[in-house]
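Enquirer: no sequence on this one, just coordinates:
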């Protein structure tokens, strides 16, 4: 019996390999393509500039941890890191405040103009912030000049960038969250309403707990977008003290005295991408699951 089971297991394993070999080869190739630049940047961040120029594919003779200290302090990456944290946190808070009640109202209530608002949100999915960032800048700069006497008060401002980030990501977030809300049975809400819950009580006590997987997906997805956002920050944040990590990284690349110090440059690159990589490693399953639960059901 044991020999029969072992033979059967070997046959199944062999069939599985034959049927999935091509898929694993493709996945392996893409893994190498995407992982190699990250690994190469990480290794280069511990090398001297001379080592990078002379032997770019070798390991460092002595790890240069000073590259990270120089990038964090001398190149002001520490200040840029704090600015990125502030912008990401503010953007996320504003987005959640806007998206959760709006999605709840659009999916659960019937009122005049509801279909128009839903159509407006769907249209927003096709508007890329890259195409409207300059008109937004001119509008805010004009308002700041006319009302406050200085255009930089509202333009060179972390809060302004956070508001723009949040507002421009509302359509996709509502689309994702509304898709999940539509699939929820209304029985939970009706039971809560019978028990005396108001609409706000139902939202906080019933809807939000039930929608937590989809809400978490919105948070994780938009975190990746806000942390890596470049164009809005580059357009609005003029002063060096307000730069975020992506803008700050480009600025040190453009400075001759820093661009020649390749070790410091790659250390700055690792500082930018490391939080995103760590987060994605831990949440990738929840991210893909939440997207399928929200988008596909919508």
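Expert: Happy to help now that I have it. Keep in mind it's a predicted model, so treat the numbers as computed, not measured.
Enquirer: from here on, contacts and neighbour counts on C-alpha atoms
Expert: OK.
Enquirer: need the longest helix for this structure.
Expert: With secondary structure taken from DSSP state H, the chain has its longest helix at helix 2-44.
Enquirer: Next up, a structure to set beside the first:
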């Protein structure tokens, strides 16, 4: 019996371990390549660097405009995440708690919006932004990011709000608290796990987004990291700046790895709780 359980666990864990190695190894190789000179990369691409030099990081940050693109990505990620919460939190509360006429229809409309590919809206959005002279505008891109994630955010937040006893809100209303006071002083602290989960998932999505940034941004000064890394990749093919490219990729991936490392348990807990409560 014990041997059977051991074989069963090994049959599950060994494939997962192999898959983890397949995923992690290229990332480690990329980080090591960021500390190598071009000569080392071509001579011994799989070996450890002879000396850990930060020259490639400095070159990528300054000469290839990664520093400016990094700050642009932080701006659109933070602003987009904040705007998405501003829009989604009151809407989720209204749909889940106020139960006005048509609230279920509205909720289903938001759920349906999750199924619509964003690629269908890129051309109309481009001409809309062009009409309002908002092409190559990081504020406009942040707003678009926020709007695209509103359906997902509402789906998660309504699940959490549905688990809160209504008696708490009724008691607060009897004490004279306004609906906005109930939302921000009572509901929001109780659904903080859901808010953190939604914020992290949205932030990672905005940080990694490429196609809309490529379409709506047109100058080097406005490019986010995804677009800047694509241009850097094309340029590295002709200049052989592979070390700088690996350094730029490392700079782009480090914030995401840190977020997942710090908030991994909260993300998993929030997704599981949201699914169960929903």
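Expert: Looks like it came in fine. These numbers come from a predicted model, not from an experiment.
Enquirer: which residues in the second structure does the host helix or strand of residue 251 of the first structure align to?
Expert: Using DSSP states H and E, the secondary-structure element containing residue 251 of the first structure is helix 245-254. Under TM-score structural alignment, helix 245-254 of the first structure corresponds to residues 225-234 of the second structure.
Enquirer: quick one: contacts for residue 115 of the second structure?
Expert: If a contact means C-alpha atoms under 8 Å, 6 or more residues apart in numbering, then residue 115 of the second structure has no contacts.
Enquirer: which helices and strands sit right next to the helix holding residue 251 of the first structure?
Expert: Helix 245-254 of the first structure sits against helix 77-108, helix 256-259, helix 262-291, with contacts defined as 3 or more C-alpha pairs under 8 Å, 6 or more residues apart in numbering; DSSP states H and E.
Enquirer: ok so, going back, for the match of helix 245-254 of the first structure, which positions count as buried?
Expert: Neighbour counts over stretch 225-234 of the second structure (16 or more other C-alpha atoms under 10 Å) mark 225-229, 232-233 as buried.
Enquirer: follow-up on the earlier one: now do the helix holding residue 251 of the first structure and helix 262-291, the angle between them.
Expert: 160 degrees (axes from the mean of the first three to the mean of the last three C-alpha atoms, to 10 degrees).
Enquirer: For helix 245-254 of the first structure, give me every contacting residue.
Expert: 75-77, 80-81, 83-84, 228-230, 233-234, 240, 258-259, 265, 268-269, 272.
Enquirer: What subset of these is buried?
Expert: 75-77, 80-81, 83-84, 228-230, 233-234, 258-259, 265, 268-269, 272.
Enquirer: The most centrally placed residue in the second structure - nearest residue in space that isn't next to it in sequence?
Expert: The centroid of the second structure falls nearest to residue 204 when counting by C-alpha atoms, centre = their mean (1.5 Å). In space, and not counting its chain neighbours, residue 204 of the second structure is closest to residue 256: 6.6 Å by C-alpha to C-alpha, 6 or more residues apart in numbering.
Enquirer: Identify the residue of the first structure aligned to the one you found.
Expert: Residue 256 of the second structure maps onto residue 276 in the first structure, by TM-score structural alignment.
Enquirer: Hmm, that match is touching residue 225, no?
Expert: No: contact criterion C-alpha atoms under 8 Å: residue 276 of the first structure and residue 225 do not qualify, at 9.8 Å.
Enquirer: and stretch 154-173 of the first structure, which stretch of the second structure?
Expert: Going by TM-score structural alignment: stretch 154-173 of the first structure matches residues 134-153.
Enquirer: swap that for stretch 93-101 of the first structure, please
Expert: Using TM-score structural alignment, stretch 93-101 of the first structure pairs with 82-90 in the second structure.
Enquirer: Now do the matching stretch: distance to the chain's middle.
Expert: Stretch 82-90 of the second structure sits 15 Å away from the centroid of its parent chain (C-alpha atoms, centre = their mean, to the nearest Å).
Enquirer: That one vs the first structure, average distance?
Expert: Compared with the first structure after the fit, stretch 82-90 of the second structure shows a mean deviation of 0.5 Å (mean C-alpha distance after the TM-score superposition for the first structure).
Enquirer: what about the aligned partner of residue 117 of the first structure in the second structure, how many residues close to it?
Expert: Under the alignment (TM-score structural alignment), residue 117 of the first structure maps onto residue 106 of the second structure. Residue 106 of the second structure has 13 neighbouring residues, counting by other C-alpha atoms under 10 Å.
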